[in-house]
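Asks: Sequence isn't available, so here's the structure alone:
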């Protein structure tokens, strides 16, 4: 469709009306805070309502400045070519066409619902609303009652000024040939291929049908997305989080929603996506942040880390904890005035064995042992003198002899104390690991110089994972209603168990790519990962069509994919544009300077990615050439020099991959790391090498 001045003026006018309505919505939210939650509410109710109003007002104030709609749906039965009046609630009747209850309706689709009054028809419908699904799913073969789908083109970087609405594109689905797909959208392609500078953006305007299916999955369902580079798996996970918050607000907010990323650099990169979709207050964290009860002040060599991350350590730690539970050695006698109540040794043995057989959390088991000893005494007392009151029961529970028995049979312990006892004592480790870990494995994790006390121990990152396992044995941690786990292919079995403990009663969205698995303990299959996550029945869905990475870059990555020990389908790209240059150079640093100079003449971000030990040398070369560069944490920089170890999940318009052989040989799974590096480019990729390429025959 050719955009006419009159049509553009009408849409700009509608956007102005939406902007005014949004301003009134923000003002109304502020007035509810000032006016109070509810004059009839008091106490806790008033406090809860007040918190809800303040939170809503804060979220409204913090909405990012952006265009208020990106699409429009005109359903069959409207005036002209499907254009009806702006959405009227309850209009139309089911069965007249594929449009159903939306017969003759027009809906503008945006990132949040906008209306002139809560009971008024919406000026803009939230992209997560059920009717919005047709915007993503309707096509010539299945128009779903849509006569015309309109996409709006906005100036790059627009903050929502109506003058930034530069064009429109209509797709007449109701008149399409069922055997033919509609031609590709220039606006959609332009949005997908737009240069990447700064943090990750939302993809609400560009969600594809297969992505939409995953986004709108049921809350109770756990899903795993095996996503090739550029397929938008991270964006799918974040939009699924936003969809669940919209669809199940009370359930999800009550139990919490957690986004887990591989590192803080990655979290900063994705931090603005959910707020841009109108969702704030979601916890975004890493596994290490979730379990960071102690500072990391020690470093494990690879042999020790591999053993500590092994799933077998769970049983070693369970044994080390429960070896402290000891059989009773004498009966319990409790003075009660002039009388003395007794619990026999046999009955005490039965109590301890029964509780162990029930396998409750350790702390719960300790409480059960005490309460059952008290109950045994209470039964005696009631047979002799009748019912006893709560004061008497509490007195017996606090009796010195009862406490002494519980402390001896089921002692109070700390997780760090138990772990220090395992790692610092060869005999204790051998007892706990018998038949589980071999001698070399035990020596790998045994402290060479144990601290004088667990209080002075220096813990490694892997130790904190083990400590969380013990904490989980002691007491069940608070869980979340839903957890989105990104880059899950790199999780160790013990890290998976950290997450599983926090999702016992919730669901998971697991995102990753086995080809990008770089840790020594990375799994080779998703069923293995999902088993450790406690969701063995989760559906694994592959995303193989890339929308961000150009075809030439994907082709190069697929050459390397064949050399990786993983069973994943090759990626394909919908983008025929992009540039790939593979050049042999005598001096890689000089080649990087030349490549960056050339890239600066084009639009977009530039990422120089190299083996970690080469990063400082390359930044020095760029500085000497008068080219300013930044590290990966400085989002929005024009030129970034990024270590290969933290490149996962990041994107740059132009990537300069420096000396692939150095990346490949830097670690055991270096070829997987190189696969990550090669797939960070969304427009252009320069590969500079002075040594043979790792994928060459």
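Replies: The structure has been received and is ready for your questions. Quick caveat, the model's predicted, so the values are computed rather than measured.
Asks: Only C-alpha atoms from now on, for both contacts and neighbour counts.
Replies: Will do.
Asks: Now do the contacts for residue 257.
Replies: The neighbours of residue 257, taking C-alpha atoms under 8 Å, 6 or more residues apart in numbering as the test, are 241, 282, 283, 480, 481, 482, 483, 484.
Asks: What about these, which are in strands?
Replies: Among the contacts of residue 257, the members falling in strands are 283, 482, 483, 484 (criterion: DSSP state E).
Asks: out of these, which one sits closest to residue 52?
Replies: Closest approach to residue 52 among these (C-alpha to C-alpha): residue 283, at 17.6 Å.
Asks: element containing the nearest residue to the closest one once chain neighbours are set aside?
Replies: With C-alpha to C-alpha, 6 or more residues apart in numbering as the criterion, residue 283 has its nearest non-adjacent residue at 5.1 Å, and that residue is residue 258. If you go by DSSP states H and E, residue 258 is part of strand 257-261.
Asks: Report the distance from that strand to the chain centre.
Replies: Here strand 257-261 shows a centroid-to-chain-centroid distance of 4 Å under the convention C-alpha atoms, centre = their mean, to the nearest Å.
Asks: returning to what we had before: please look at the residue nearest to residue 283 and residue 281 and confirm they touch.
Replies: No - no contact is recorded between residue 258 and residue 281 when judged using C-alpha atoms under 8 Å, the distance being 10.0 Å.
Asks: Looking at these two now, which is surrounded by more residues?
Replies: Each of residue 258 and residue 281 had its neighbours counted (other C-alpha atoms under 10 Å), and the higher figure belongs to residue 258 (21 against 12).
Asks: That one and residue 482, how far apart?
Replies: Note on residue 258: its distance to residue 482, by C-alpha to C-alpha, to the nearest Å, is 7 Å.
Asks: Alongside the first one, take a look at this:
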């Protein structure tokens, strides 16, 4: 190996780093922890931690151990750092690969000739099948040199993908890195056009925060919230690839799964139930059972009787109501407050009661009976059931909040006999979650990532906000992709419902994934679906394959199958996106043609590279090649034209390398000019 052959030297360092990683794992595997823990519980916790550490130290042959290098000008006497997904050290503890999240790695993403950040040279590496095959150097000492694009960076961005979403740790851009490394103390909202990497930014931000604040987040927990189970399966491998194995993932429906959802709402009913005004209706209903005392409480202790008059009990109840604390907490405080009033009388009579006496008084039958009468227990499920079934009860607590017409809209046509027989909707489950929080505080996590946030209702925002009330959040979305009747009109309103009104709002407009011709075509819809939103641009050098093809009536299925067969001849994943109503017919056509296909979220399977995607599930997914079936059907599949055009915008922007649009019906007029 020549000392003047940089590629050979880097390959040697890669081999040595892999050997060092294997040694690190072997050291952990060799540890004897049998007699270390004090008890079996601690032993099991330690054993699990060891298992997770061993898993995190796995050397994945197809995953580059490092992807870059920094040569510092003056830092640590000209030290060179290899940047990778995890830290690797040699037998002496000296770093061979530095974690991408470490402060010393930051210039790899931020340094430029104008602001070199003490870096003399930045080197990027190219890999083929896990083997180091190329490198590319960037001299940052020449401030007069113009910025030039990185060939290896472009190749990595455009590399075909099959299977679930992968990390972007080697290609994070400066504006993305600023969001990734934002402090844990504040909430960040990212408005990102298609292909700007907002989902990846959110996931890498979690990985960074776990690195920088591991102990804190280990205690409080982290959670990634996605729009549906298919999306979560698509992104589930990103954090493990970055060495983070303990981040929970869920949908909003998972968070509020207090009842079995078996019913559906009309769009109008769902919109009203999702309105923030329902929080006030629920607050009134939860407190409706509180009544003012009309009888005194008489506590018998030995031969003495202690009397607390009704007017004093009323003062206690009104004070607890005025404090506006949670219903359950107030109910727990009430017997102690009554007992305290009894103790005051004992002390006035010359006795010297202590806390044990107060607790005993609080548990007496007289006090318990008074609490049951004045502040009865509330079952959140039964409370919401009554609101939706009892017109008089709803009218009483919705007066001045919901109109009579709105009340009629959300009332069930056929009242349920009980909670188990009720056909609860997804919006009803969110109402129950609100009611439960009014009774008992929802535990808060340290950090929550909320993706595709533009589609949440105000009440859903409140449900998520409860899960990070004492923590922070990363909110990701695109106003132009809002496809629900209650989609948020603006981020400030959404953040207020989330309980994070002071969150910083960042905008990503540079696309790295969607080809420029595709994003330009899709952006024709922006004036109709999001007039105030800036049009996205693409930094992709390759224009991508793009075609819009009209076909004859009755020929669409065959044309779609032919288009799928053609793109399957190329490398990478293929997504056939169509209106939900068209999915059965297309599935049958693909089967007759012998083209195996998957459903969204099944991309981890090696059985096929073609995924048949209902338009309603396309959000957040991406494929190298997209065949888009009948745009007019996608628009017509939604309850209104604007929502339909937003759904179409989502479908058009799932392509990474190529897009073929096939249509037998006329295109929506907003796209007609682009295809001319």
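Replies: Perfect, I can see it now. Here the structure is a predicted model, which means the values were calculated and not measured.
Asks: Once they're superposed, tell me the TM-score.
Replies: After superposition, the two chains reach a TM-score of 0.95 (TM-score structural alignment, normalised by the length of structure 2), with 661 aligned residues with a C-alpha RMSD of 1.9 Å.
Asks: Just tell me what the residue nearest to residue 283 of structure 1 corresponds to in structure 2.
Replies: Alignment note: residue 258 of structure 1 maps to residue 223 in structure 2; criterion TM-score structural alignment.
Asks: Relative to residue 410 of structure 2, how far out is the residue in structure 2 that residue 305 of structure 1 lines up against?
Replies: Residue pairing (TM-score structural alignment): residue 305 of structure 1 is matched to residue 270 of structure 2. In this structure, residue 270 of structure 2 and residue 410 of structure 2 are 8 Å apart, going by C-alpha to C-alpha.
Asks: Next: residue 625 of structure 2.
Replies: Where residue 410 of structure 2 is concerned, residue 625 of structure 2 sits at a distance of 43 Å (C-alpha to C-alpha).
Asks: the more surrounded of those two?
Replies: Each of residue 625 of structure 2 and residue 410 had its neighbours counted (other C-alpha under 10 Å), and the higher figure belongs to residue 625 (28 against 22).
Asks: ok so that one is a helix residue?
Replies: No - counting by DSSP: H, G, I helix; E, B strand; the rest coil, residue 625 of structure 2 is located in no helix; its state is strand.
Asks: The equivalent of it over in structure 1 and residue 600 of structure 1, how far apart?
Replies: Pairing criterion TM-score structural alignment: the partner of residue 625 of structure 2 within structure 1 is identified as residue 654. Relative to residue 600 of structure 1, residue 654 of structure 1 is positioned 9 Å away (criterion: C-alpha to C-alpha).
Asks: Give the intersection of the neighbour lists for those two.
Replies: Contact criterion C-alpha under 8 Å, 6+ apart; residues bridging residue 654 of structure 1 and residue 600 by contacting each: residue 606.
Asks: wait, the match of residue 305 of structure 1 sits on residue 427?
Replies: Yes - counting by C-alpha under 8 Å, residue 427 is a contact partner of residue 270 of structure 2 at 6.1 Å.
Asks: Have a look at the two and say which one is more surrounded.
Replies: residue 427 (24 against 21).
Asks: Pull out the buried positions in the longest helix seen in structure 1.
Replies: With DSSP state H setting the assignment, residue counts place helix 5-35 as the longest helix in structure 1. Taking 16 or more other C-alpha atoms under 10 Å as the basis for neighbour counts, the residues of helix 5-35 of structure 1 that come out buried are 8, 11-12, 14-16, 18-19, 21-26, 29-30, 32-33.
Asks: Which elements pack onto it?
Replies: For helix 5-35 of structure 1, the helices and strands in contact under the criterion 3 or more C-alpha pairs under 8 Å, 6 or more residues apart in numbering; DSSP states H and E are helix 43-61, strand 114-115, strand 165-171.
Asks: out of those, which comes closest to residue 382 of structure 1?
Replies: The stretch from these with the least distance to residue 382 of structure 1 (C-alpha to C-alpha) is helix 43-61; that distance is 40.6 Å.
Asks: which part of structure 2 lines up with the helix or strand just after that closest one?
Replies: Towards the C-terminus, the helix or strand next in line after helix 43-61 of structure 1, according to DSSP H and E, is strand 71-75. The alignment of strand 71-75 of structure 1 onto structure 2 (TM-score structural alignment) covers residues 68-72.
Asks: before we move on, the earlier item: mean neighbour count, the helices and strands packed on helix 5-35 of structure 1: which tops it?
Replies: The highest average neighbour count among the helices and strands packed on helix 5-35 of structure 1, using mean count of other C-alpha atoms under 10 Å, belongs to strand 114-115 at a mean of 23.
Asks: That one vs structure 2 - mean distance after superposition?
Replies: Average distance, strand 114-115 of structure 1 versus aligned residues of structure 2 after superposition (mean C-alpha distance after the TM-score superposition for structure 1): 0.3 Å.
Asks: Onto which residues of structure 2 does that strand map?
Replies: Across structure 2, the stretch matching strand 114-115 of structure 1 (TM-score structural alignment) is residues 88-89.
Asks: still on that earlier bit, and the match of residue 258 of structure 1, how far is that from residue 451 of structure 2?
Replies: As judged by C-alpha to C-alpha, residue 223 of structure 2 and residue 451 of structure 2 stand 11 Å apart.
Asks: No further queries at this time; thank you.
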